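Trainee: Need coordinates for the following:
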Amino acid sequence: MNIVGKDNIPNPPIDFILSHFDSSSGQFPCKMMTFRSNGQFTVNTKQEILKRCEQSDFKDCRINAYPETIVKEGMLIQAPNFVFVDLDLGNFDNDINKLNKVKNSTLRKMEQMHGSHPTLSWTGNGYHIYLPINVSVLDNEYVFSKDKFPKLFSLKGKYSQYFVSEAFMQYAEDFFTSGRADPNHRPKYKTCLIRIPDTFNSKCLNRGLSLEDSKVRILQKWDGKRIDGDAITHEFLIWLIRQEINLNNSSSNRSNPTKKNRTRYLGTGESHHQDKSSFRIEWIERLLQIPIDDQRKYCLWRIISPYLLNVKHISEAETAKTMEKWLYQCSHLKKLDFEPRIKIYGIIKGNKGFKPISYSKLKDENEELYLFLQKKNLENISK
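Mentor: This next block holds a predicted model:
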């Protein structure tokens, strides 16, 4: 039985939704699914999408943001250029005010960082946010190679069955929402299904809501500007390195249970026991006195934060003050491209007890920064 009559047949904005998707192999063929389908099926034209919506009485019509062909000759060819944020009302105790607070902060973060104006839709059970970005195929870049993160992408790792680009999709959602997105929403290329606007959510209909209240509605339209994704891929790379370090530290502690009773301070090669607050790593102390115009984010999370928190054992509040003071000095050389308090807060809260990189290992991990510090004569006090 049809739930819509001849006078109120929906007119889904297929062209608008497809405009969000960008693929080197074209938009079609792609996958979609509906209330009447048994899983996903292939569609090849806009007309076929609309026909399938009609056959399903416009209920639960979803389309994949990525094309069916993502791999060619064994190589991933599809970039993770569509960020999908899912904010489910049920995860906020069905409190619309709590949900709106996170929705607003997510949109504000996108605006502040990238000047973006994404699509916002109401699904009947929460919000979807669609943010198209310009980004490369990460798996094909050396710095994102799975070989560099063997713990994360091993057969027993958290992302064993993922492309690196798919891990990025999930990271981006967590990043913009500060981890408040639906925990059950783990987008991948094959599962990135978005609800087509002006179709109906069957869960709402089953609760007895009207057609109008069950309709997927666009609340804000994307402005058509695909933002540069370099800033967030940089954040993602930092996150990957941090996760790999944490996994290595965890494995090391499990294999050597006495290790937790001593602290090794990277950069000196010395082991110490109790009184750690007076310990100094001179090259990092010197760095804190020198403003720099690049590599500020890297210095914060890889050097300064772990040094202050886990070597000097300074409180989070004092660590934040020291980092903010250093960034203020750096901003006189070159304006920051991020909001310092948000960045500092995220780095401190994400700290898992790892130590700063040693000066000798810095050369391999970040040669550009290493050479810069050499010019500043920090190598003479690296011990």
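
Trainee: Going by C-alpha atoms from here, please, whenever you check contacts or count neighbours.
Mentor: Fine.

Trainee: Which of the three states applies to Tyr159?
Mentor: coil (DSSP: H, G, I helix; E, B strand; the rest coil).

Trainee: Second input sequence below; structure requested for side-by-side comparison:
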Amino acid sequence: MLADHKDAIKKNVQFILSHFCDQGHRFPRAITTLKSKDPVYINNEEEILQHFIESDFKECKINGYPFFGKEERDMDKLSPSLLFIDIDLSLCSVCKYPKRKLDYILNLTLNKIEKETHGIPTVIWTGYSYHICLPVRMLFNPNDKEKHSLEFVTPSKEFIPHVNQDLTTEFIRFAAKYFTTNSHQKDSIQNNNYNSISTKSCFITVPETINTKNSFKAEIVQKWDGKVTNIKTIAPYFLDNIMQRKSEYITKDKK
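Mentor: From the prediction side, this is the model:
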């Protein structure tokens, strides 16, 4: 039984790692488990499995972004390559049927992603939240062969002083809010803590590992279609967002 479970987890680890095909390299990368608590930086698939086994497959997660380093020049190597959206039952705490409401929010989110980007993301149900994971790149011309960084959209030095994190983190936070916000749903989104998302904390729950809060074994609801999605369509909205924040920062600074 343990061997079968290990094989299943191995396949699911490989499935999650397949989402990072456009990142240049897979390792080093952070993982977390119940035993480790804090992030552990690993260098290969075998190390991931070993840590998961040692934790009895409990609270096993893999970061959606690789680890480059702590220096500013290292962060410049990052570009949006994975959209990560975490919607959980706290959004529906006052609802009579919380899970039904959360499913409704999930469907709205997936429909908006598909309508605006044609993307089909992976969706994982952890027993408390849905993890939505979509590999992305930014191409502005159909003939482009290489993805663009956010520097292509706007020089980061112009905006970094006016945002809280690196531009890639700011972008994935913006995208999470953008795709989950609907006209009748704004209050719910304001209550969701998307500002905690960063390139260092996009931890994806591995399917068939155990959520210790409710002893639920995470399951795949929808599989990524294998196509890296072009997200150029929301780049102008992101630019508008950080330009507004810059303007607000300057106005506040003058007072």
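
Trainee: what about the residue most central in space within structure 1, distance to Trp326 of structure 1?
Mentor: The C-alpha lying nearest the average C-alpha coordinate of structure 1 belongs to Ala172 (C-alpha atoms, centre = their mean; 2.0 Å). Per C-alpha to C-alpha, to the nearest Å, Ala172 of structure 1 is found 27 Å from Trp326 of structure 1.

Trainee: now swap in Arg108 of structure 1 and tell me
Mentor: From Arg108 of structure 1 to Trp326 of structure 1 the distance is 26 Å (C-alpha to C-alpha).

Trainee: quick one: which of the two has more around it?
Mentor: Neighbour count, other C-alpha atoms under 10 Å: between Arg108 of structure 1 and Trp326, Trp326 has more, with 20 against 16.

Trainee: now the helix or strand containing that one: which residue numbers in structure 2?
Mentor: Using DSSP states H and E, Trp326 of structure 1 maps to helix 316-331. Using TM-score structural alignment, none of the residues of structure 2 align to helix 316-331 of structure 1.

Trainee: which part of structure 2 lines up with the next helix or strand after that helix?
Mentor: Using DSSP H and E, the helix or strand that follows helix 316-331 of structure 1 towards the C-terminus is helix 340-349. Aligned by TM-score structural alignment, helix 340-349 of structure 1 falls on no residue of structure 2.

Trainee: Just list what helix 340-349 of structure 1 packs against, helices and strands only.
Mentor: Judged by 3 or more C-alpha pairs under 8 Å, 6 or more residues apart in numbering; DSSP states H and E, the packing partners of helix 340-349 of structure 1 are helix 316-331.

Trainee: Does the helix it packs on pack against any helices or strands, and if so which?
Mentor: Helix 316-331 of structure 1 packs on helix 305-310, helix 340-349, going by 3+ C-alpha pairs under 8 Å, 6+ apart.

Trainee: out of the ones you listed, which comes closest to Lys203 of structure 1?
Mentor: helix 340-349 (35.9 Å; C-alpha to C-alpha).

Trainee: Moving C-terminal from that closest one, which element do we reach first?
Mentor: Following helix 340-349 of structure 1 toward the C-terminus (DSSP H and E): helix 359-365.

Trainee: What residues of that following helix count as buried?
Mentor: 359, 362 (16 or more other C-alpha atoms under 10 Å).

Trainee: centre of the chain versus it, how much separation?
Mentor: 27 Å (C-alpha atoms, centre = their mean, to the nearest Å).

Trainee: can you check stretch 245-255 of structure 2 too?
Mentor: In terms of C-alpha atoms, centre = their mean, the gap separating the centre of stretch 245-255 of structure 2 from the centre of its chain is 30 Å.

Trainee: Per the alignment, name the residue of structure 1 opposite Asp166 of structure 2.
Mentor: So, by TM-score structural alignment, Asp166 of structure 2 is matched to Phe163.

Trainee: and that match, how far is that from Ser145 of structure 1?
Mentor: Counting by C-alpha to C-alpha, the gap from Phe163 of structure 1 to Ser145 of structure 1 is 10 Å.

Trainee: So which of those two has more stuff around it?
Mentor: For Phe163 of structure 1 versus Ser145, neighbours defined as other C-alpha under 10 Å are more numerous around Phe163 (20 against 15).
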